[in-house]
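1. no sequence on this one, just coordinates:
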């Protein structure tokens, strides 16, 4: 049987991020090197499912049918770049803040629905963010200084007023992943 690399995610409105993303890229250029995420692929990941048999896709869609590909109102802002491990950072992301908490409700629904059909529950709390770079090398001192610089930043991108949960296939290619909504 054929396998598909799948995750549940919510894409970001293309018009919201470019200025903030460009500024972060320019600021962090001297501190990090790695692979920047293509703007058209910017998203919030709810759950990475991994390699899934094609025959399971219908069951996943059915379990998530109450929310999948349906708009949900939100008030989401994007601002501070950060990393989960500032001592050994591997991923640079932009934080996402939803004043309505709709993204958290959507994520909880995903978790409950997928656990019911046999997927493992996440062992870490959900932290909405947009991965913007997978880092290969980091000047940790310069990186930490830049993260601290942005902590006092008031400017935010947004708001995004609607979010959709999508089942997304990730096709890996030498030039980067190609995402397809299933």
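-> It's in. All values reported here derive from a predicted model rather than from experimental measurement.

2. contacts and neighbour counts: CA atoms only from here.
-> OK.

3. tell me where the chain has helices.
-> 18-28, 57-63, 102-116, 140-151 (DSSP state H).

4. can you add distance to residue 82 and mean neighbour count and give those helices back as a markdown table?
-> Formatted as a markdown table, those follow (distance: least, C-alpha to C-alpha, whole Å; neighbours: other C-alpha atoms under 10 Å):
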| stretch | distance to residue 82 | mean neighbour count |
| --- | --- | --- |
| helix 18-28 | 11 | 14 |
| helix 57-63 | 32 | 15 |
| helix 102-116 | 19 | 17 |
| helix 140-151 | 6 | 15 |
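
5. what ranges do the strands span in this structure?
-> Assigned by DSSP state E, the chain shows strands spanning 3-11, 32-36, 43-53, 71-82, 91-98, 129-138, 157-164, 166-171, 178-181.

6. any chance of TSV for those strands, columns mean neighbour count and distance to residue 104?
-> Output for these, formatted as TSV (neighbours: other C-alpha atoms under 10 Å; distance: least, C-alpha to C-alpha, whole Å):
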stretch	mean neighbour count	distance to residue 104
strand 3-11	19	12
strand 32-36	16	26
strand 43-53	18	9
strand 71-82	20	10
strand 91-98	21	8
strand 129-138	18	12
strand 157-164	18	11
strand 166-171	20	15
strand 178-181	14	21
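
7. will you turn the helices of the chain into TSV that also has distance to residue 3?
-> Putting the helices of the chain into TSV (distance: least, C-alpha to C-alpha, whole Å) gives the following:
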stretch	distance to residue 3
helix 18-28	33
helix 57-63	10
helix 102-116	18
helix 140-151	38
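
8. try this one side by side with the last:
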């Protein structure tokens, strides 16, 4: 069984890397597990453990579906968090084209329903996870740092493909292996 998910890769270019390092520098006071810049992505659908037969069916179905979908641009626009103000759990980057991404995720889910792979959660929030927060030493300082990144402006990201990735956990941490890349029209 392989743990797979469908995602949009975030380019590991110098501008993105600089922004990631700047955020990490500003939040170094907290205990967190940071996502390496080369692994930044936005998950559209998490599948969990799948056997090879199921994987082939997913690839076959999505290959047809994505040929009908247009490429698009998306913009990173803010730093936000999941959890409460007093106990943040995840730091993440928000996307300006939130509704378009929700529509894309719903379209993908509609296709996957045909295979009996139903939605695992109701509320899809388009985001790029940056860090899993274990503990923050100063809540007021954390909130002050969050305000610094309330608005982020980077070059638009051209999304020309969607990737099916395998999550591999090793003693080095989590790695993502490309299983399939679906080109958009």
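-> Received the coordinates, thanks. If you're wondering where the values come from, they're calculated on a predicted model, not measured in any experiment.

9. would you pull the TM-score for this pair?
-> The TM-score (TM-score structural alignment, normalised by the length of structure 1) is 0.85; 176 aligned residues with a C-alpha RMSD of 2.2 Å.

10. re earlier: nearest to residue 146 of structure 1, of the strands of structure 1?
-> strand 71-82 (8.7 Å; C-alpha to C-alpha).

11. and that closest one, how far from structure 2 on average?
-> Here the mean offset of strand 71-82 of structure 1 against structure 2 after fitting is 2.4 Å, by mean C-alpha distance after the TM-score superposition for structure 1.

12. mean deviation, stretch 106-113 of structure 1 versus structure 2?
-> Mean deviation for stretch 106-113 of structure 1: 1.5 Å (mean C-alpha distance after the TM-score superposition for structure 1).

13. what's the matching range in structure 2 for that stretch?
-> Aligned by TM-score structural alignment, stretch 106-113 of structure 1 corresponds to residues 104-111 of structure 2.

14. which residues are in contact with the matching stretch?
-> Here stretch 104-111 of structure 2 makes contact (C-alpha atoms under 8 Å, 6 or more residues apart in numbering) with 44-45, 61-62, 65, 117-119, 124.

15. circling back: and the strands of structure 1: which comes nearest residue 148 of structure 1?
-> strand 71-82 (9.1 Å).

16. relative to strand 91-98, how tilted is that closest one?
-> With axes from the mean of the first three to the mean of the last three C-alpha atoms, to 10 degrees applied, the angle from strand 71-82 of structure 1 to strand 91-98 works out at 140 degrees.

17. ok, the corresponding residue of structure 1 for residue 10 of structure 2 - contacts?
-> By TM-score structural alignment, residue 10 of structure 2 lines up with residue 12 in structure 1. Contacts for residue 12 of structure 1 (C-alpha under 8 Å, 6+ apart) come out as 42-44, 160, 163.

18. still on that earlier bit, between the helices of structure 1, which one is nearest to residue 94 of structure 1?
-> helix 18-28 (8.5 Å).

19. what about that closest one, how far off from structure 2?
-> Looks like 1.0 Å for helix 18-28 of structure 1 (mean C-alpha distance after the TM-score superposition for structure 1).

20. OK, contacts around the residue most central in space within structure 2?
-> Taking C-alpha atoms, centre = their mean as the criterion, residue 42 is the residue nearest the geometric centre of structure 2, at 2.0 Å. Applying C-alpha under 8 Å, 6+ apart to residue 42 of structure 2 gives the contacts 7-10, 126-129.

21. structure 1: which residue goes with that one?
-> Residue 42 of structure 2 maps onto residue 44 in structure 1, by TM-score structural alignment.

22. gap between the match of residue 10 of structure 2 and residue 4 of structure 1?
-> Residue 12 of structure 1 sits 23 Å away from residue 4 of structure 1, taking C-alpha to C-alpha, to the nearest Å as the criterion.

23. residue 112 of structure 1 too?
-> For residue 112 of structure 1, the distance to residue 4 of structure 1 - C-alpha to C-alpha - is 22 Å.

24. neighbours of residue 42 of structure 1, how many?
-> If you count neighbours by other C-alpha atoms under 10 Å, residue 42 of structure 1 ends up with 19.

25. check contacts around residue 162 of structure 1.
-> Contacts of residue 162 of structure 1 (C-alpha under 8 Å, 6+ apart): 71-75.

26. hmm, which of the residues you listed are common to structure 2?
-> Contacts conserved in structure 2 for those, counting by both residues aligned by TM-score structural alignment, their matches' C-alpha atoms under 8 Å: 73-75.

27. relative to residue 85 of structure 1, which of the residues you listed is nearest.
-> Out of these, the member with the shortest distance to residue 85 of structure 1 (by C-alpha to C-alpha) is residue 75, at 27.3 Å.

28. so that closest one makes contact with residue 96?
-> No: counting by C-alpha atoms under 8 Å, residue 75 of structure 1 does not reach residue 96; the two are 10.1 Å apart.

29. quick one, which of the helices of structure 1 is nearest to residue 179 of structure 1?
-> helix 57-63 (15.9 Å).

30. what span of structure 2 is that closest one aligned with?
-> With TM-score structural alignment as the criterion, helix 57-63 of structure 1 aligns to 55-61.

31. that stretch: how far from the chain's middle?
-> Here stretch 55-61 of structure 2 is found 21 Å from its chain centre; the criterion is C-alpha atoms, centre = their mean, to the nearest Å.
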